[in-house]
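K.L.:
Quick one: sequence and predicted model below, then my questions.
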Amino acid sequence: MIKELQRAISQHQHIQIIYLGGDGNTSQRILRPVEIAGDRLKAYCLTRRAPRVFNIENILAIQPVVIRSAV
């Protein structure tokens, strides 16, 4: 998981995650990962349109996302 996050950060790639929140609910987010700080991921959440911090151990799944620009 950490290697995929580091790769996304270094390649400036958007990712989609499934995240287990503190309330026990899962959510699906699209992120622009910025930095790994200890056991947390700092990212800009495109879903919520705000910076967020995620506990890495609560990320259940990750996959790269291709953002298509309008022409």
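P.N.:
Looks like it arrived, so ask away.

K.L.:
okay, CA-based contacts and neighbour counts for the rest of this
P.N.:
Will do.

K.L.:
center of the chain - which residue?
P.N.:
Centroid-nearest residue in the chain: Leu31, 4.2 Å away (criterion: Cα atoms, centre = their mean).

K.L.:
I'd guessed it sits against His14; true?
P.N.:
Yes - between Leu31 and His14 there is a contact at 5.6 Å, judged by Cα atoms under 8 Å.

K.L.:
Check it against this one:
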Amino acid sequence: MNGILERAAGEKQNLEMVYMDGKGRMTQRIVRVVAVREETILGYCYWRKQVRSFKRDNILSVYPVEERKGMAL
């Protein structure tokens, strides 16, 4: 997962992330990674429309978003 996160930050690529929120609910989000830290990921969350901090331990899966021509997030 580290490689995907760091590559996404360097290439400004959006990721789809399945994440366990603070209340134990699973959420699925589209995120643009801003910084990869030891315990957290800093990223722009398109769902919340703001930069958020995500605990690495709560990230269940992450994979690149396949962007299609003419489609905006």
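P.N.:
It's in. None of these values were measured; they are calculated from a predicted model.

K.L.:
what TM-score do we get after superposing?
P.N.:
Taking TM-score structural alignment, normalised by the length of structure 1 as the basis, the two superposed chains have a TM-score of 0.89; 71 aligned residues with a Cα RMSD of 1.5 Å.

K.L.:
how about the helices of structure 2, start to end?
P.N.:
Counting by DSSP state H, structure 2 has these helices, from start to end: 2-11.

K.L.:
ok, average deviation of the longest strand seen in it from structure 1?
P.N.:
Counting by DSSP state E, the longest strand found in structure 2 is strand 26-36. In the superposition with structure 1, the aligned residues lie an average of 0.4 Å away from strand 26-36 of structure 2, counting by mean Cα distance after the TM-score superposition for structure 1.

K.L.:
which residue sits closest to Tyr44 of structure 2, ignoring its sequence neighbours?
P.N.:
Leaving aside its sequence neighbours, Tyr44 of structure 2 sits nearest to Val51 (Cα to Cα, 6 or more residues apart in numbering; 4.1 Å).

K.L.:
And the longest strand of structure 2, what does it pack against?
P.N.:
Identification of packing neighbours for strand 26-36 of structure 2 by 3 or more Cα pairs under 8 Å, 6 or more residues apart in numbering; DSSP states H and E yields helix 2-11, strand 14-20, strand 40-45.
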